[in-house]
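J.: Would you be able to build a 3D model of this:
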Amino acid sequence: MDSTLLKGLMVLERVVAADAPVGVSALARDLGLPKSNVHRTLSSLREAGYVGYDADSRHYYPSLKLAQMGNRIAARFPFQTALLPLLQQLVSGTGESAHFVYLDGESVMFACNALPPTSVASVIPDNLTLRWDDTAFGVAIASALPDHAVKSLLGAAKVDPMARARLDAARAEGVAVIRRHDTRRIFEIAAPVRSGWDTVIGAIGITGPAMRFSEDRLEVLQQAVRDFAEQAFAETARLRQADRKTAQETEKVTGS
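T.: Next up is the predicted model:
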């Protein structure tokens, strides 16, 4: 592998993962790289249109080009192939429908769903889009976002008055809960899924008919969803660690 390319990707990933625009010194410290290398890499990324630059603060941030690329990938990513086996495990453990959802602007999209083998179940179609505040999955994602992103979501027009309270509860408990949705007549339990790159990639959770919801089951279902989100995080962290190990080994080979 090209060690220069790998360094560039490491820098870009760190810029994307940062909660705010970040400077050369912070990046160099976090990545253990010389400032001159980081500055040179950022200059190349800026020239290619992958990062922007704030001249006043001398900090770098992800460009609109990256956001557009991410949207295109999300629209075409084979979620069914990648996530359906995991969701089926969650269905087996809870007896309820399982879903993976990702944030798209001020909305969330149900990218992948799995149903339990029962005649009475919550059915949510693939690619259904809802306002983030209209579902526990959107609240779960928002609960793990940086403060500036949450402020932007809460500042949008027509936000559900209950959104802030649900958001606070989700942050405290690590899981968002809607006991009975007024329109869909289902209960929803969801937790944010983090990546090994310190970012939130979506939310995973379950839904079921409101008539089947029970406070006695709530704690067990909440824990199941939390555990599953942690498993998803552990897998992405493992992949991230493997990438770092490969980069380090490549660095040794090319440097020798």
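
J.: only C-alpha atoms for contact and neighbour calcs from this point on.
T.: Will do.

J.: pretty sure P192 is in a strand, no?
T.: Yes. Under DSSP: H, G, I helix; E, B strand; the rest coil, P192 falls within a strand.

J.: who's in contact with it?
T.: By C-alpha atoms under 8 Å, 6 or more residues apart in numbering, the residues touching P192 are 137, 140-141, 143-144, 174-175, 200-204, 229.

J.: hmm, try it at 10 Å
T.: 100-102, 137-145, 170, 174-176, 200-205, 225-226, 229-230, 232-233 (C-alpha atoms under 10 Å, 6 or more residues apart in numbering).

J.: Remind me what the longest helix seen in the chain packs against, helices and strands.
T.: Secondary structure of the chain per DSSP state H: the longest helix is helix 215-255. Applying 3 or more C-alpha pairs under 10 Å, 6 or more residues apart in numbering; DSSP states H and E, we find helix 215-255 packed against helix 3-17, helix 79-94, helix 163-173, strand 176-178, strand 186-194, strand 200-209.

J.: before we move on, back to that, could you tell me which of the contacts of P192 count as buried?
T.: 100-102, 137-144, 170, 174-176, 200-205, 225-226, 229-230, 232-233 (16 or more other C-alpha atoms under 10 Å).

J.: one more to put side by side:
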Amino acid sequence: MEKTLIKGLDVLEALALSEQPRGVTELAGELGLTKSNVHRLLQTLVHRGFARQDSEAERYSCTLRLWELGAMIAERVELAQVAQSFMRELSEQTQETIHLSILDGAEVLYVAKIDSPQPVRAYTKVGGRAPAQCVATGKAQLAYVPDEQLEPLFPRLEKYTPRSLSSLSALRTELAKVRTQGYAVNRGEWRETVCGLASPIFDASRKVVAAIGISGPIDRLTPAVLRDFAPRVQAGARSLSREMGYAG
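T.: Below you'll find the predicted structure:
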């Protein structure tokens, strides 16, 4: 195991469990570390935003960064639990694989899924990732990312299939269409034989927090079938958004 990481986590845990700011000497004594080691670890935690230093008293305490990370994880768990009934309903209506994903930088992270009952189906796994610009749940969320943040996310667009978007201008055009119609489409842009459709999920603060969508073989989810399924996916996303407190 990485000893430096373990020591850093020990220091962070000691700060989190303490009701008062802690000094280097007392932390070193409590944890059985040298003062120089504790000082270096604390400076790293301060640099990364997990701790703050009282410069006059030379004492340290936790910031809210741990709470922020924990709240993000709790929100994902809550969202996945709330979404189950809506995902089941969509699964029964479409007989296709249903995904719930969140945006993590330039990728989507799948947090829940229901497999299609059909023998030929789209393959993904909970905890798996996909390039956001290539899949429907990714584009549904990217459509609400501020425009000035897109270029840092996508300094270049990798082509996974001949249908992948190849430029930032093409992506911007696609995302504008998503905002207008209320759903996004993947036309075999990540895996050539798989396509899908998804709509964004909003929370009480009108922020997009996830997307729900369907995916399946491209020869089964034809453009006509996707158009037929679009209102059902949108309805599921709207219902789930209301459950998350969205009043729009």
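
J.: related to what we said a few turns ago, minimum distance to L221 of structure 1: which of the helices and strands packed on helix 215-255 of structure 1 has it?
T.: Of all those, it is helix 79-94 that lies closest to L221 of structure 1, at 6.7 Å by C-alpha to C-alpha.

J.: how close does the following helix or strand past that closest one sit to structure 2?
T.: Using DSSP states H and E, the helix or strand that directly follows helix 79-94 of structure 1 along the chain is strand 97-104. Strand 97-104 of structure 1, aligned to structure 2 and superposed, deviates on average by 0.6 Å (mean C-alpha distance after the TM-score superposition for structure 1).

J.: Over in structure 2, find the residue span strand 97-104 of structure 1 aligns onto.
T.: Counting by TM-score structural alignment, strand 97-104 of structure 1 lines up with residues 97-104 of structure 2.

J.: R194 of structure 1 maps to what in structure 2?
T.: In structure 2, R194 of structure 1 lands on F202 (TM-score structural alignment).

J.: neighbours around its match, how many?
T.: Neighbour count for F202 of structure 2, taken as other C-alpha atoms under 10 Å: 24.

J.: Could you report the separation of it from A235 of structure 2?
T.: 13 Å (C-alpha to C-alpha, to the nearest Å).

J.: joint contacts of those two?
T.: In contact with both F202 of structure 2 and A235: S241, using C-alpha under 10 Å, 6+ apart.

J.: if I pick V135 of structure 2, what's in contact with it?
T.: Per C-alpha under 10 Å, 6+ apart, neighbours of V135 of structure 2: 107-108, 164, 184-191, 194-198, 213, 215.

J.: who touches V46 of structure 2 in this structure?
T.: V46 of structure 2 neighbours (C-alpha under 10 Å, 6+ apart): 40, 52-53, 60-63.

J.: Tell me if M211 of structure 1 really is in a strand.
T.: No. Looking at M211 of structure 1 with three-state DSSP, it is helix, so not inside a strand.

J.: any idea what sits nearest the aligned residue in structure 2 for it, other than its immediate chain neighbours?
T.: Alignment note (TM-score structural alignment): M211 of structure 1 maps to D219 of structure 2. Using C-alpha to C-alpha, 6 or more residues apart in numbering and skipping the chain neighbours, the partner closest in space to D219 of structure 2 is T193 (7.7 Å).

J.: from what I can see the one you found touches Y123, true?
T.: No. Using C-alpha atoms under 10 Å, T193 of structure 2 is not in contact with Y123, being 11.1 Å away.

J.: list residues touching both of these two?
T.: 216-217.

J.: distance of the match of R194 of structure 1 from T94 of structure 2?
T.: From F202 of structure 2 to T94 of structure 2 the distance is 23 Å (C-alpha to C-alpha).

J.: before we move on, back to that, is it possible to get TSV of the helices and strands packed on helix 215-255 of structure 1 that adds distance to V150 of structure 1?
T.: Supplementary listing: those in TSV, determined by distance: least, C-alpha to C-alpha, whole Å:
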stretch	distance to V150 of structure 1
helix 3-17	16
helix 79-94	26
helix 163-173	9
strand 176-178	15
strand 186-194	14
strand 200-209	13
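
J.: Out of those, flag the one nearest R29 of structure 1.
T.: helix 3-17 (11.3 Å).

J.: corresponding residues in structure 2 for that closest one?
T.: Using TM-score structural alignment, helix 3-17 of structure 1 pairs with nothing in structure 2.

J.: Compare the helices and strands packed on helix 215-255 of structure 1 and report which one is nearest to A114 of structure 1.
T.: The nearest among these, by C-alpha to C-alpha, is helix 79-94 at 5.9 Å.

J.: Is C134 of structure 2 in contact with E158, as I believe?
T.: Yes. Judged on C-alpha under 10 Å, C134 of structure 2 makes contact with E158 at a distance of 9.5 Å.

J.: So which of the two has more stuff around it?
T.: More crowded of C134 of structure 2 and E158, by other C-alpha under 10 Å: C134, with 28 against 15.

J.: Next one: that one relative to D203 of structure 2, how far apart?
T.: 24 Å.

J.: And P146 of structure 2, by the same measure?
T.: 17 Å.

J.: out of those two, which sits in the more crowded spot?
T.: D203 (18 against 8).

J.: Please spell out which residues along stretch 148-166 of structure 1 are buried.
T.: Quick answer for stretch 148-166 of structure 1 (16+ other C-alpha under 10 Å): 150, 153-154, 159, 163-164, 166.
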